[in-house]
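Engineer: predicted structure and sequence below. I'll ask about it afterward.
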Amino acid sequence: MLLLNGHLLPTAPLALPNRGFTFGDGFFETLILVGGRLRFGAQHFARMQAAAAALYLELPEALASAEQLEQEMTRLATANELPAARIRLQIWRAGGGLYTPETSSVEWLATAVPYVPNVAPIARAAFAQDTYAIYSPLSFCKGPQAWIYVRAARERQQRGFDELLLLSGAGHVAETVSAAIFWIQNAQLFTPALSAGCVAGVRRAHLLQVARQQGIECHETLAFPNELHQAEAVFSANVAGIRWIKQLSTVCWETEHPLLSQLRHWEAQP
């Protein structure tokens, strides 16, 4: 079952014109729902609001609050008999037209598959060579610049690495192919600033919030690769899990850093 504009359906053809298809005029969220509770729901909804505002879109009534978002996604998971679901929520501008839109109203589609956590360490990572992160008014949300991550994923596959880290055009570390990047140095937590062109990840936001609540000094910074090579630990984080990197280029870390283990513990607290 899927949810199309709030209607549970076994399948549904998408009518044309479709501005999401023709112009990429929209965005998406990847959500995890377990036991009827949406993980990082507040962070997802805040990013949805920001993305809608940046694209001059109006969120529909069914998705107008974090609570309503959770209710709709629970309907979908229940209909698919999924106690733990990974949900793709796609939102695009309704109507047709050329570049100039005819409306700020949207259509939306949500689909669900079983949620499988991914917390395994990343054995081998490197920096991307052929694709760069690009800062824009929309780089913080998911969808408008998806081609970057498709290219980076293809490069990762061709070069035979488990993960790639993207740099900005200025050479600053931005993110991995599908996750935020963090590193630890002197009991402090570092992650790239959004101005590097990275997505404003919901797990990124939550980890920073938790770390600061525990008194950990956090930095959102513009950093070059050598700063990660010199770090005590490097790890990635997205809705599917937190993964520490065992090798980045020629630098190796043999065990998970104690502060990362603490972050996992703190984040798991209700």
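Structural biologist: On my side now, so go ahead.

Engineer: contacts and neighbour counts: CA atoms only from here.
Structural biologist: Noted.

Engineer: just the strands from the stretch 101-250 of the chain, written as ranges.
Structural biologist: 106-114, 125-133, 163-168, 173-176, 180-185, 188-192, 218-221, 233-238, 241-244, 247-248 (DSSP state E, counting those that start in this stretch).

Engineer: which other helices and strands contact the third one?
Structural biologist: This means strand 163-168. Secondary-structure packing of strand 163-168 (3 or more CA pairs under 8 Å, 6 or more residues apart in numbering; DSSP states H and E): strand 125-133, helix 146-159, strand 173-176.

Engineer: from these, which stretch is densest packed?
Structural biologist: Across those, the average number of neighbours (mean count of other CA atoms under 10 Å) peaks for strand 173-176, which reaches a mean of 29.

Engineer: hmm, residue 34 and residue 84 touching each other?
Structural biologist: Yes. Assessed by CA atoms under 8 Å, residue 84 is found in contact with residue 34 at 4.3 Å.

Engineer: these two: who's more crowded?
Structural biologist: Each of residue 84 and residue 34 has its neighbours counted (other CA atoms under 10 Å); residue 84 has more, 21 against 16.

Engineer: for the more buried one, list the residues it contacts.
Structural biologist: Residue 84 makes contacts with 32-35, 77, 114-115, as judged by CA atoms under 8 Å, 6 or more residues apart in numbering.

Engineer: among these, which pair sits farthest apart?
Structural biologist: 35 and 114 (12.4 Å; CA to CA).

Engineer: of the two, who's got more company?
Structural biologist: Between residue 35 and residue 114, residue 114 has the larger neighbour count (other CA under 10 Å), namely 16 against 12.

Engineer: what sits against the more buried one?
Structural biologist: Neighbour list for residue 114: 82, 84-86 [criterion: CA under 8 Å, 6+ apart].

Engineer: ok, of these, which one's closest to residue 21?
Structural biologist: Nearest to residue 21 among the contacts of residue 114 is residue 86, at 22.5 Å by CA to CA.

Engineer: okay, one more to line up with it:
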Amino acid sequence: MINYNGSLISEDELQLTHQNRAFKYGDGIFETIKVQNNKIIFLEDHYFRLMASMRMLRMKIPMKFTLEFLEEEINKVITSYDSQLLRVRVNVYRKDGGLYTPATNEIDYLIEVKEIKATSKETYKVDLYKDFYNYSGLLSTVKTTNRILNTVAAIYAKENDLDNCILLNERKGVAEVTNGNIFVVKGNVIKTPSLSEGCIKGIIRKKVIEIIEKHPDFTIEETNISPFELQKSDEVFITNAIIGVQAITNYRKKEFKTEISKKIKKSLSLMTITS
């Protein structure tokens, strides 16, 4: 079942028209949210990011679209699943009509759910994707439905027996990976690309930064990172809402340790329990 504008319908019943703006122009945004043991993880953070993205893209936010409303709409769908681990995708897009200039700024929403299994891997290989760039700027921090760069990079990864690809910005600095943010560990300094580098404003990115800021042995830097630094680092890990923290074990001929990423993953797990 899916939730389409508040109504529960089957996937077969959903009918989007040829005027759908997310389809025609990528005029939509989405949130990917993890549900574990019927608990919606970091819902408040996802809600406020969704609201900020809607305002940034000049969508009209309905008065009813409160945090409590979103929670109720998600619960409508997840209650029909018995799985302990679910992926919820909340899609918001402008209503049909118009060309580049929309006929209205009012929105439709669609909430879909998928059962998932264990998400972490012991061995995780990555490489750079250099065919196209993830351009820096605030628009790149928003999870829009236009993810063509991520798609072609994911295809490249599959064709080359990789688990993921690292995306670069137009200055050839590290921006993110195809499905999340990236962190680089060297000594007691942990770096992650700043938002001005073109990375998604990730929820787990935010939580990991909070964990590192409170840790007495490490410092966090939001900055620019060159691909050269990857070769010299002690550890590299990635983050997103579903996997949490995934250690990278292999980058080209470089093999990384995983001790620090495992500690951060454990701290994140404790944070999800108390959220």
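Structural biologist: Everything's here; your move. Bear in mind the structure is a predicted one, so any value in this text is a computation, not a measurement.

Engineer: please identify the deepest-packed of the strands of the stretch 101-250 of the first structure.
Structural biologist: Looking across the strands of the stretch 101-250 of the first structure with neighbours counted as mean count of other CA under 10 Å, the highest average goes to strand 173-176: a mean of 29.

Engineer: now that one, how far from the centre of its chain.
Structural biologist: On the basis of CA atoms, centre = their mean, to the nearest Å, strand 173-176 of the first structure is displaced by 12 Å from the centre of the chain it belongs to.

Engineer: repeat that for stretch 97-108 of the second structure.
Structural biologist: Stretch 97-108 of the second structure has its C-alpha centroid displaced from the chain centroid by 25 Å (CA atoms, centre = their mean).

Engineer: which residues are in contact with it?
Structural biologist: Taking contacts as CA under 8 Å, 6+ apart, the residues outside stretch 97-108 of the second structure that touch it are 4-5, 19-21, 25, 58-62, 92-96.

Engineer: buried subset of those residues, written for ChimeraX?
Structural biologist: A single ChimeraX command selects the buried members of the contacts of stretch 97-108 of the second structure (16 or more other CA atoms under 10 Å):
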select :4,20,21,59,92,93,94,95,96
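
Engineer: one step back: which of the contacts of residue 84 of the first structure are conserved in the second structure?
Structural biologist: Compared against the second structure with both residues aligned by TM-score structural alignment, their matches' CA atoms under 8 Å, these retain 32-35, 114-115.

Engineer: residue 148 of the first structure: which of these is nearest?
Structural biologist: Nearest to residue 148 of the first structure out of those is residue 32 (CA to CA; 23.4 Å).

Engineer: surely residue 218 of the second structure is in contact with residue 186?
Structural biologist: No. Here residue 218 of the second structure does not reach residue 186: they are 10.0 Å apart, not a contact under CA under 8 Å.

Engineer: if we can go back for a sec, and the strands of the stretch 101-250 of the first structure as CSV, adding distance to residue 156 of the first structure?
Structural biologist: Shown next, in CSV, are the strands of the stretch 101-250 of the first structure (distance: least, CA to CA, whole Å):
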stretch, distance to residue 156 of the first structure
strand 106-114, 25
strand 125-133, 8
strand 163-168, 6
strand 173-176, 10
strand 180-185, 16
strand 188-192, 21
strand 218-221, 25
strand 233-238, 15
strand 241-244, 17
strand 247-248, 13
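
Engineer: which one of those lies nearest to residue 43 of the first structure?
Structural biologist: Across those, closest to residue 43 of the first structure is strand 233-238 (CA to CA), at 12.3 Å.

Engineer: mean distance of that closest one to its aligned residues in the second structure, please.
Structural biologist: Taken over the aligned residues, the distance from strand 233-238 of the first structure to the second structure averages 0.7 Å (mean CA distance after the TM-score superposition for the first structure).

Engineer: which residues of the second structure does that strand align to?
Structural biologist: Aligning strand 233-238 of the first structure against the second structure (TM-score structural alignment) gives residues 235-240.

Engineer: please compute how far the matching stretch lies from its chain's middle.
Structural biologist: Distance, stretch centre to chain centre, for stretch 235-240 of the second structure: 13 Å (CA atoms, centre = their mean).

Engineer: same question, stretch 58-66 of the second structure
Structural biologist: 22 Å.

Engineer: OK, contacts around residue 176 of the second structure?
Structural biologist: Residue 176 of the second structure sits next to 166-168, 182, 193, 198-200 when contact means CA under 8 Å, 6+ apart.

Engineer: quick revisit: would CSV of the helices and strands packed on strand 163-168 of the first structure with distance to residue 268 of the first structure be doable?
Structural biologist: Output for these, formatted as CSV (distance: least, CA to CA, whole Å):
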stretch, distance to residue 268 of the first structure
strand 125-133, 27
helix 146-159, 29
strand 173-176, 23
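
Engineer: kind regards, and thank you for your time.
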